[in-house]
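# Make a model of this:
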Amino acid sequence: MTSTTPYELAGGEAALRSLVDRFYFYMDILPEAQGIRAMHADNLASAKDKLFKFFSGWLGGPDLFMQEFGHPMLRARHLPFRIGESERDQWMLCMNKALDEIAMDPRLRDNIRAALQNLATHMINQDT
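Here you go, the predicted structure:
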């Protein structure tokens, strides 16, 4: 019996790299996302690499992030940044636009979107 992972259903490495590229493209160009863009280095190469590696394992593909950096501990890794509802919404705005550009089953897209919304909400560490 073969099991198909969300990683495979989403299109594997190529699709995830495209998703991450489009996410950071939107973060760079959308005025509404400048709050979270300012939290990142000028050069986004490292952020892109880490997000791709995280998504790979998170969606059931190769666990690249864990192999290189250890357990993601996302909340702990994001504690140095002030993240409120506005930052969560900016992140999701960019991610939703990127997700809409990746060819995948709409149900899978909706499930990934909902899971990422929950994950982004979990990153909130400020009341404002």
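# Only C-alpha atoms from now on, for both contacts and neighbour counts.
Will do.
# secondary structure class for A14?
Going by DSSP: H, G, I helix; E, B strand; the rest coil, the secondary structure assigned to A14 is helix.
# Can you report how many residues lie near it?
The tally of other residues near A14 (other C-alpha atoms under 10 Å) stands at 9.
# Please report how far it lies from L59.
When distances are taken as C-alpha to C-alpha, to the nearest Å, A14 and L59 turn out to be 14 Å apart.
# And A114, by the same measure?
A114 sits 13 Å away from L59 when distances are taken as C-alpha to C-alpha.
# Before we compare anything, build this one as well:
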Amino acid sequence: MMEIPRGTLQEQTFYEQVGGEQTFRRLAHRFYEGVAEDPLLRPMYPEEDLGPAEERLALFLMQYWGGPRTYSENRGHPRLRMRHAPFTVDRAAHDAWLQHMRDAVDELGLEPGLERQLWNYLTYAAATMINTAD
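As a prediction, the model looks like this:
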């Protein structure tokens, strides 16, 4: 059996493979640039400044993919469905969210296998947030 040297790709987390904190911050920033201009999604964010929501998304994704646990240290368990329950998330909101996320993911320029892994998770997560029938 061949020994895998420390620090090789097989040993890295997804977080490390895609570029760490900077990549997830870029993703969240680009996503919220789209949300800021979206007439369907923007009203779901009561804060005048989308910065806090952008920070929460970046921290959540970093933690989910193997980075620092800052999100849970600051906010506790993610409880995504519970946190989104006060908002009407129908198919139209789902589609708008995914469109802005697609734009953000595309701008990262990730290696195709990593991009597919990220996108598969995001499409799954978006589908689980739907809480209102059309």
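# Now for E21 of the second structure: which residues touch it?
Y15, M62, G67 (C-alpha atoms under 8 Å, 6 or more residues apart in numbering).
# Closest one of the residues you listed to V89 of the second structure?
Closest approach between the contacts of E21 of the second structure and V89 of the second structure, by C-alpha to C-alpha: M62, at 23.8 Å.
# In the first structure, what residue corresponds to that closest one?
With the correspondence set by TM-score structural alignment, M62 of the second structure lines up against S56 in the first structure.
# what do you get for H77 of the second structure?
Under the alignment (TM-score structural alignment), H77 of the second structure pairs with H71 of the first structure.
# who's in contact with that match?
For H71 of the first structure, the contacting residues are F65, by C-alpha under 8 Å, 6+ apart.
# Also T128 of the first structure?
Applying C-alpha under 8 Å, 6+ apart, one finds that T128 of the first structure lies in contact with G84, E85, S86.
# and of those residues, the nearest to M66 of the first structure?
Checking the contacts of T128 of the first structure one by one against M66 of the first structure (C-alpha to C-alpha), the nearest turns out to be G84, at 26.5 Å.
# residues touching the closest one, list them.
For G84 of the first structure, the contact set (C-alpha under 8 Å, 6+ apart) comprises I124, N125, Q126, D127, T128.
# circling back to that earlier point, out of the contacts of E21 of the second structure, grab the one that's most surrounded.
Counting neighbours by other C-alpha under 10 Å, M62 leads the contacts of E21 of the second structure with 24 neighbours.
# ok, and that one, which helix or strand is that part of?
helix 51-64 (DSSP states H and E).
# how much does that helix stray from the first structure?
Compared with the first structure after the fit, helix 51-64 of the second structure shows a mean deviation of 0.6 Å (mean C-alpha distance after the TM-score superposition for the first structure).
# which element follows that helix toward the C-terminus?
Defined by DSSP H and E, the subsequent element after helix 51-64 of the second structure is helix 70-75.
# Next one: the one residue sitting closest to the centre of the first structure relative to A76 of the first structure, how far apart?
Per C-alpha atoms, centre = their mean, the C-alpha nearest to the average position across the first structure is that of L51, at 5.8 Å. Distance of L51 of the first structure to A76 of the first structure, computed by C-alpha to C-alpha: 16 Å.
# Quick one: distance of stretch 31-39 of the second structure to the chain centre.
For stretch 31-39 of the second structure, the distance from its own C-alpha centre to the chain's C-alpha centre is 14 Å (C-alpha atoms, centre = their mean, to the nearest Å).
# neighbouring contacts of it?
If you take C-alpha under 8 Å, 6+ apart as the criterion, stretch 31-39 of the second structure is touched by L41, R42, L50, E54, A96, W97, H100, M101, D103, A104.
# The first structure: which residue goes with the last one?
Meaning A104 of the second structure. In the first structure, the residue paired with A104 of the second structure according to TM-score structural alignment is A98.
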